[in-house]
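> Got a predicted model here, sequence first, then my questions.
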Amino acid sequence: MRILVKLTAGLLLAASCMAGAASAQTVLRSSDTHPDGYPTVEAVEYFGELVKERTAGRYAVEVYHSAQLGEEKDTIEQVRSGVIELNRVSMAPFNGTVKESIVPALPYLFRSEEHMHKVMDGAIGDQIKTAFEGAGLVVLAYYDAGSRSFYNKQKPITSVADMKGLKFRVIQSDIFVDMVAALGANATPMPYGEVYSAIETGVIDGAENNFPSYDTAKHFEVAKNFSLDEHTILPEVFVMNKAAFAKLTPEDQEIFKQAAKDSVAKQRELWAAKVSESRAKVEAAGAKISTPDKQGFIDAMKPVYEKHVTDPVLKKMVEDVRAVQ
């Protein structure tokens, strides 16, 4: 009888341990500089919901929006070192680390958002994904960030001549610094979270970004002149620490990849709606939208390409991008 009781207790304990193991959950942290409700934040949250559902709760994703874990430069290092597992960040800050990421950051390379989608969803996008692995990262998805344009507190910009002498905040990327210099203005690389106060206090005259960022960061309050020059159509990148990804089973890796792919469609839908909403909001608040003659801006970019597209691999990529119809 004692033996039977011991056996029963042992079986119950084993079953309890197995149940505990089965219900154990691995929580992955993801960073984003944008506020709660922003399309990229919602897309990563949607990714997390799909992962949780498709792994029967074995994995969950916590999204830290509003730069809670730091600005982009800091969180890039965190995800590369494995301090955090996931990160949604602009492509441009990787230009000095992953040379292939230079191509999507080049001004006036993409003809439209549709052109960018075809490029990033195809072989060129896959080539860039492979290159990121050398930096210890796995690219799970490319998200939309629309077109970036200049805005400032001083005056409307209708031509390249209007750019002369103005000070603009740019992403921490040499391409962006050189792009602004080629237009006769002065570039100041600066964390995203410092831009509002820098414009307000006159440290800079303005910045460059898309309508949703211009809106949600409230830059329209301090820089009323928005020039729709659309110099870059720069995709965002959603990355995972390579070592963390490698720890997943092959089945779970496929789940993560498919969840990320599904989140792209969600993000693009949210993005299109947000662009329209944000433009209407800033115009209602008094922002003045001007549309300059882009050809002068395009012509001014020759030295930027001459400096940054010297590698044969990058030259071929630029040709391939332009050939995509």
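Received, thanks.
> okay, CA-based contacts and neighbour counts for the rest of this
Noted.
> quick one: the helices in the stretch 1-150 of the chain?
Under the criterion DSSP state H, counting those that start in this stretch, the stretch 1-150 of the chain contains helices at 2-23, 39-54, 72-81, 102-105, 113-120, 123-133.
> Indicate which one of those is closest to Arg268.
With CA to CA as the measure, helix 39-54 is the member of the helices of the stretch 1-150 of the chain nearest Arg268 (8.1 Å).
> got another, please set it beside the one above:
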Amino acid sequence: MKKKALAILMVMISAVLLLAACGKDEKASGSSDKKGSGKTVTLKMAENQPDDYPTTIGDKAFAKLVEEKTDGRYKVEVYSGGQLGEETNTIEQVQLGSIDLARVNASPLSQFSKTIGVTSMPFLFTDEEEKWEKLNGEVGRELLDTLEESNMVGLAFYDSGERSFYDTKRPLKKPSDMKGLKIRVQNSEMSISVVEALGASATPMEYGEVYSSLQTGVIDGAENNFPSYYTSNHYEVAKHFTSNGYTGTPEVVIGSKKLWDSLSDEDKKAFQEAALESVDTQREAWAKLTEESKKGSRKSWKQNC
């Protein structure tokens, strides 16, 4: 009887050990399969410009490169036209991790990193070559890294051209012509300080509100690059464009810290490489649109003379 009980006990122990081993193998296999199973993690990227705008074109190039470099494990869906909110709102959502990625201007980011606000300083670089050598190099990397303190990760800078003033009232031939004008600016201390130093009243507001505000007289003018001035139809209501290119605040591709912490070191490298490699595509699209915008604006001005 004792031998029979012992035999049954040994069979039960063997069965338990066998099940444990199978469970361990199955778990390891499942972990391995997850990486090579073809499952894709889909990420959301916010963009407030239209689908065919240079920054959106850059976003899409970035998305394509991410998918290629991660062997399809990550897919980035670009939501253009402000579908996920205006810039300030999307920055906050990236901080919270409710949006994975976004393309925003460096100016509103200065609220979260005063260091990156240096890119808005007037006449900061001597020429385009110096500008992109710095932004794509170690200096740019150091600036982007300052965003980590605010739960964001900076991946790359995009081109946003040179910003100039335009208004509904009068040609701006000298600094004193700015006196008394209400000028829309991005929500940053640097932008506000520059406009107020010129004697105008700085009025921070979201980009999507500018056209109607110019039209109704809530503001007298704004400052932006030629493509934004043209594609947003601001030239229809603000006929006076002063081409001084006083600042060239770049755009920034950012990611949430939540997303970043979930990536392996290999995937982090893939995302960074994808962002940097997409810069050339974005800048080429920017140069093309700038020329088209200048021609379109000049044609409109002549027709209205």
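Alright, I've got the coordinates. The structure presented is a predicted model; accordingly, all values stated were derived computationally and were not measured.
> these two touch, right, Lys52 of structure 1 and Arg58?
Yes - with contact defined as CA atoms under 8 Å, Lys52 of structure 1 and Arg58 form a contacting pair (6.6 Å).
> Those two: which is more packed in?
Counting neighbours by other CA atoms under 10 Å for Lys52 of structure 1 and for Arg58 shows that Lys52 has the greater number, 21 against 17.
> returning to that earlier point: ranking the helices of the stretch 1-150 of structure 1 by mean neighbour count, which comes first?
helix 102-105 (a mean of 24; mean count of other CA atoms under 10 Å).
> What residue in structure 1 is paired with Arg73 of structure 2?
With TM-score structural alignment as the criterion, the equivalent of Arg73 of structure 2 in structure 1 is Arg58.
> which ones are touching its match?
The contact partners of Arg58 of structure 1, by CA atoms under 8 Å, 6 or more residues apart in numbering, come to 22-26, 52.
> if you set the cut-off to 7 Å instead, what comes out?
Arg58 of structure 1 is in contact with 23-26, 52, counting by CA atoms under 7 Å, 6 or more residues apart in numbering.
> Then Ile204 of structure 1?
Taking CA under 7 Å, 6+ apart as the definition of contact, the neighbours of Ile204 of structure 1 are 167-169, 198.
> Considering those residues, which are maintained in structure 2?
Retained in structure 2 (both residues aligned by TM-score structural alignment, their matches' CA atoms under 7 Å) from those: 167-169, 198.
> Adding distance to Pro189 of structure 1, write the helices of the stretch 1-150 of structure 1 out as TSV.
What follows is the helices of the stretch 1-150 of structure 1, written out as TSV (distance: least, CA to CA, whole Å):
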stretch	distance to Pro189 of structure 1
helix 2-23	46
helix 39-54	23
helix 72-81	11
helix 102-105	15
helix 113-120	25
helix 123-133	23
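> Find me the equivalent region of the longest helix out of those in structure 1 in structure 2.
When secondary structure is assigned using DSSP state H, the longest helix within structure 1 turns out to be helix 250-284. Under the alignment (TM-score structural alignment), helix 250-284 of structure 1 falls on residues 265-299 in structure 2.
> OK, contacts around the aligned partner of Val119 of structure 1 in structure 2?
Aligned by TM-score structural alignment, Val119 of structure 1 pairs with Lys134 of structure 2. Residues touching Lys134 of structure 2, when contacts are defined by CA under 7 Å, 6+ apart, comprise Gly140.
> For Pro212 of structure 1, what is the enclosing helix or strand?
Taking DSSP states H and E as the definition, one finds Pro212 of structure 1 inside helix 211-216.
> which outside residues touch that helix?
Counting by CA under 7 Å, 6+ apart, the neighbours of helix 211-216 of structure 1 from elsewhere in the structure are 220, 274-275, 278-279, 282.
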